[in-house]
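Asks: the following comprises the amino acid sequence and a computationally predicted model.
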Amino acid sequence: MVVPSGPAMIVRDSTVPFHRQLKTILLEQISRDGLVEGDRLWSEPQISATYGVSRSVVRQTLAELENEGVIERVRGRGTFIAGAKMDHGLTISIEGLYAQAQSLGLELTSDVLQQAVEPAAEPVSTELEVVTGCPVFMLERVRGVEGMPWSHTASWIPSARVPGIEEHDFSTGSLYELLRTRYGMRFGRARRSIEAIAAPEEIAHYLGVDEGAPLLRIKSVLYDIHGIPIERFIAHHRGDMSRFDVSLGSMAGEDRLAEVYVAPGSSVG
């Protein structure tokens, strides 16, 4: 653990609150000292003594850094530099995980569990608007970021729209890029639902977490520009490695938030 020793100090007569100044100083110190994921940060007493601020100011600063995903505080152990989380902008664009990881400069890996053509069963057939028993291509993968398992995904696509896709190597590259370039698909919109769940045993095994650990489950149907379903997928993301940023727009001059009620004991599909 490196003791904070940066030249920057709190400016007492500044209009900028102490905790904001301290936050800037600590971020600069972290960068200057080259601290990386897992490195221990300085203790509250050390920070307080070094920069001449109260413990309450230090706690407020650390709370902001934790909320922003810069640090992680572990009870009984201390404060550590946190790992990067994948962000999902749900209202910006429709893109695959491969493109998102590339945009963040992260290495995305894919472990293919199965890929095959199978008869469509419910609810796949309903959501893809095909007849039950109609051939669909099914792809199941575990996606990893920087060598860590991050997401378990399963996709279903009507086979008639993607002839020969079952022969493709999905251990590298992007499914969505393949759909665009080889099959000429143009994406229109997607309908998605997100819920927090406890990790089932099988998914927990694939993601390297304990059974019952918090996961984010996404269910989605992707449509082309004509409103015809392209893909149905279910993804389970590790809760400690994911964050979803949602932009709220305005309808008829008013900001609106839609709520979905699920009755206790009922199925969420």
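Replies: Looks like it arrived, so ask away.

Asks: from now on I want contacts and neighbour counts done on CA atoms only, so please keep to that.
Replies: Noted.

Asks: how close does Arg242 get to Ala84?
Replies: Quick fix: residue 242 reads Ser, not Arg. Distance, Ser242 to Ala84, using Cα to Cα, to the nearest Å: 9 Å.

Asks: again but with Lys219, I slipped
Replies: 24 Å.

Asks: and for Arg243?
Replies: Arg243 is 10 Å from Ala84, by Cα to Cα.

Asks: mind giving me the packing neighbours of the one helix or strand Ser48 maps to?
Replies: Using DSSP states H and E, Ser48 sits in helix 44-51. Helix 44-51 sits against helix 55-67, with contacts defined as 3 or more Cα pairs under 8 Å, 6 or more residues apart in numbering; DSSP states H and E.

Asks: tell me the angle the helix it packs on makes with helix 44-51.
Replies: With axes from the mean of the first three to the mean of the last three Cα atoms, to 10 degrees as the basis, helix 55-67 and helix 44-51 are set at 110 degrees to each other.

Asks: chain center to helix 55-67: distance?
Replies: Offset of helix 55-67 from its chain centre (Cα atoms, centre = their mean, to the nearest Å): 24 Å.

Asks: let's bring in a second model and compare:
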Amino acid sequence: MIEKNSATPLYVQLVDILIADITQKMQPNDKMMSEREICQLYDVSRTTVRLALAELENSGYIYKRHGRGTFVSGALKERKNLMDNYSFTDHMRQLGKEPKTIVVTFELDAVNPILAKQLGLKEGEEIYRLERIRLANAEPMMFEISYIPAYLFPNLTKEKLSTRPLYEIFKEDYNQTVKIADEEFSASLVTDEEAEMLEVAFFSSCLRIQRTSYNKQNIVIEYTSSVARSDQFVYNVRHSK
């Protein structure tokens, strides 16, 4: 229980108690008690409860649904480690989930100077611009915008991308495989548009990922900017000497 005379802040004590409840008694997607119920049960203020819940959300233990409440996330068992595998489809299948991709936008365009440098192209060369929502078991997980050199993938179509994984198309249709993928990560908040697509509350925390993929000849074959839900993805790094 909460020790009000302890040197440990009340919200930190509450975080520890709620984590114990989540890990020992609850399952992913179980609904949490309301702020009012937690206040009454542990005899703490609404401010203390909100601080504790914010800490749990930032740590990936819970997620919020606007107008519906707060729920336990699958963080401990099912969150994807972004360093393990850059194939969303493959990893979701490994977790026993059904991956799905919704192609929001697919268009052929001329590359601008900034993207040209990123893709190793000349300004004005053609690229495909691809916007996708990535889902697992029908739940939105990630929103991606990809830029792909058109000369490497002639006749790429929205129909192909709607039915098959991108890297599978690269390999089987164009003999292009990813040898190396460089990724950069940063913490951020979702925009209003991203919140709607990912079905999360406005101003929810997220991970932003910039990925540059190279083929066996060290030619850039894809540059992707992604927004991943922080309640469903974790980024782990192991350092060694």
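Replies: Cool, the structure landed. Keep in mind that this is a model prediction, so the values were computed, not measured.

Asks: enumerate every residue touching the equivalent of Asp111 of the first structure over in the second structure.
Replies: Under the alignment by TM-score structural alignment, Asp111 of the first structure pairs with Ile102 in the second structure. Counting by Cα atoms under 8 Å, 6 or more residues apart in numbering, Ile102 of the second structure touches Arg132, Ile133, Arg134, Leu135, Ser162.

Asks: got a quick PyMOL command for the buried subset of these?
Replies: Of the contacts of Ile102 of the second structure, the buried ones can be selected in PyMOL as follows, counting by 16 or more other Cα atoms under 10 Å:
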select buried, resi 132+133+134+135
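
Asks: for the contacts of Ile102 of the second structure, which one is nearest Ser240 of the second structure?
Replies: Of all those, Arg134 has the smallest distance to Ser240 of the second structure: 33.0 Å, by Cα to Cα.

Asks: aligned partner of that closest one in the first structure?
Replies: Aligned against the first structure by TM-score structural alignment, Arg134 of the second structure finds its counterpart in Arg143.

Asks: how close does its match get to Val246 of the first structure?
Replies: 22 Å.

Asks: likewise Ala213 of the first structure?
Replies: 23 Å.

Asks: which one of those two has more residues nearby?
Replies: Between Ala213 of the first structure and Val246, Ala213 has the larger neighbour count (other Cα atoms under 10 Å), namely 15 against 11.

Asks: please name the nearest non-neighbouring residue to Leu65 of the first structure.
Replies: In this structure, Leu65 of the first structure finds its nearest non-sequential neighbour in Ile71, 5.9 Å apart by Cα to Cα, 6 or more residues apart in numbering.

Asks: hey, where'd the helices end up in the second structure?
Replies: Secondary structure of the second structure (DSSP state H): helices located at 10-25, 35-42, 46-59, 75-78, 88-94, 113-119, 158-163, 166-174, 192-198.

Asks: touching stretch 238-251 of the first structure from outside, list them.
Replies: Here stretch 238-251 of the first structure makes contact (Cα under 8 Å, 6+ apart) with 83-91, 150-151, 207, 214-216, 255-257.

Asks: pull out the buried residues from these.
Replies: For the contacts of stretch 238-251 of the first structure, buried by 16+ other Cα under 10 Å: Ala84, Lys85, Met86, His88, Trp150, Ser151, Leu207, Pro214, Leu215, Leu216.

Asks: which residue lines up with the last one in the second structure?
Replies: Aligned against the second structure by TM-score structural alignment, Leu216 of the first structure finds its counterpart in Leu207.

Asks: so that match sits against Glu184, correct?
Replies: No: using Cα atoms under 8 Å, Leu207 of the second structure makes no contact with Glu184, being 10.1 Å away.

Asks: how about the residue nearest to Ser225 of the second structure when sequence neighbours are not counted, what does it touch?
Replies: Leaving aside its sequence neighbours, Ser225 of the second structure sits nearest to Gln210 (Cα to Cα, 6+ apart; 4.7 Å). Taking Cα under 8 Å, 6+ apart, we find Gln210 of the second structure in contact with Glu183, Glu184, Phe185, Tyr223, Thr224, Ser225, Ser226.

Asks: again, only this time at 7 Å
Replies: Glu183, Glu184, Phe185, Thr224, Ser225, Ser226 (Cα atoms under 7 Å, 6 or more residues apart in numbering).

Asks: so stretch 174-190 of the second structure corresponds to what in the first structure?
Replies: Against the first structure, stretch 174-190 of the second structure falls on residues 183-199 (TM-score structural alignment).

Asks: give the buried residues for the matching stretch.
Replies: Those would be Met185, Phe187, Gly188, Arg189, Ala190, Ala198, Ala199, for stretch 183-199 of the first structure by 16+ other Cα under 10 Å.

Asks: nearest to Pro158 of the first structure, of those residues?
Replies: Of all these, Met185 has the smallest distance to Pro158 of the first structure: 12.8 Å, by Cα to Cα.

Asks: contact partners for that closest one?
Replies: Applying Cα under 7 Å, 6+ apart, one finds that Met185 of the first structure lies in contact with Leu179, Asp224.

Asks: picking up where we left off before, hmm, the match of Arg134 of the second structure is touching Ser151, no?
Replies: Yes: between Arg143 of the first structure and Ser151 there is a contact at 5.1 Å, judged by Cα atoms under 7 Å.
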